[in-house]
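> Quick one: sequence and predicted model below, then my questions.
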Amino acid sequence: MTIREVLAFNLKALRHEQGLSQEELAHRAELDRTYVSSLERNVYSASIDVVERLANALNVDASDLLKRPKTKKMMS
């Protein structure tokens, strides 16, 4: 997995765990919903500032978004 794939996987997983829609997460992080969607689909790469905003919106450490998952399951 590339770091972009890791971010996409973790972002989607954490958002789902917290029961948030892409729209709600985008609102909390002050981002556009389509940008969040693109990050989750690995279309765009995120700046470190965006990673921090997403982490804050999810109440996790930025490093949690960049940790390689222990499972080999890839994003669907």
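Thanks, I have the structure now.
> For the rest of this, base every contact and every neighbour count on C-alpha atoms.
Will do.
> any idea how far stretch 36-50 is from the chain center?
7 Å (C-alpha atoms, centre = their mean, to the nearest Å).
> Stretch 53-72 now?
Centroid separation for stretch 53-72 versus its chain: 7 Å, with C-alpha atoms, centre = their mean.
> and if you look at stretch 27-46?
What separates the centre of stretch 27-46 from the centre of its chain is 8 Å, taken as C-alpha atoms, centre = their mean.
> Comparison target below:
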Amino acid sequence: MPAGEPLSTSVSCSKCPHCRRTKQPWVAPPCAMAGLKDIVAINVRRLRHEKGWTQEELADRVGLSARYVGQIERAQASMTVSVLGRIADAFKVDPAELVARSRSRQ
């Protein structure tokens, strides 16, 4: 997906100047790392909702605190590659799916 194209789920990151100024749906911010945390947050939340799990249930399955899972879903925490892998294993998806931008559903 080209940079600047909106994700399927709108998120206002409130971190980059663009989002603070425009209050528009999230578009890839200038900082690639901030963008990755937002993408992971959207994907983890989406997959958790698809499974019908609470944050506590996901945390128990992965061996994390519910507070940390909440921080991941709000893009307020970075995670190690091993945690990314454990979360992917819990959802039975490839870890790449957690960092991939979603295409808009039509």
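Arrived safely. Computed from a predicted structure; not experimentally measured.
> TM-score, when you put one on top of the other?
The TM-score (TM-score structural alignment, normalised by the length of the first structure) is 0.89; 71 aligned residues with a C-alpha RMSD of 0.8 Å.
> Pull out the buried positions in the helix ranked longest in the second structure.
The helix of greatest length in the second structure, counted in residues with DSSP state H as the criterion, is given as helix 32-51. Neighbour counts using 16 or more other C-alpha atoms under 10 Å place 34-45, 48 of helix 32-51 of the second structure among the buried residues.
> mind listing what the most centrally placed residue in the first structure touches?
Centroid-nearest residue in the first structure: Leu11, 2.3 Å away (criterion: C-alpha atoms, centre = their mean). Counting by C-alpha atoms under 8 Å, 6 or more residues apart in numbering, Leu11 of the first structure touches Glu40, Leu65.
> Could you find the counterpart of it in the second structure?
Aligning on TM-score structural alignment places Leu11 of the first structure opposite Val44 in the second structure.
> cool, and Lys70 of the first structure?
Using TM-score structural alignment, Lys70 of the first structure sits opposite Arg103 in the second structure.
> can you check Glu24 of the first structure too?
So, by TM-score structural alignment, Glu24 of the first structure is matched to Glu57.
> Its match: neighbour count?
Neighbours of Glu57 of the second structure under the rule other C-alpha atoms under 10 Å: 16.
> which other residues reach the helix or strand harbouring it?
If you go by DSSP states H and E, Glu57 of the second structure is part of helix 55-62. By C-alpha under 8 Å, 6+ apart, the surrounding residues in contact with helix 55-62 of the second structure are Arg48, Ser65, Ala66, Val69, Gly70, Arg86, Ile87, Ala90.
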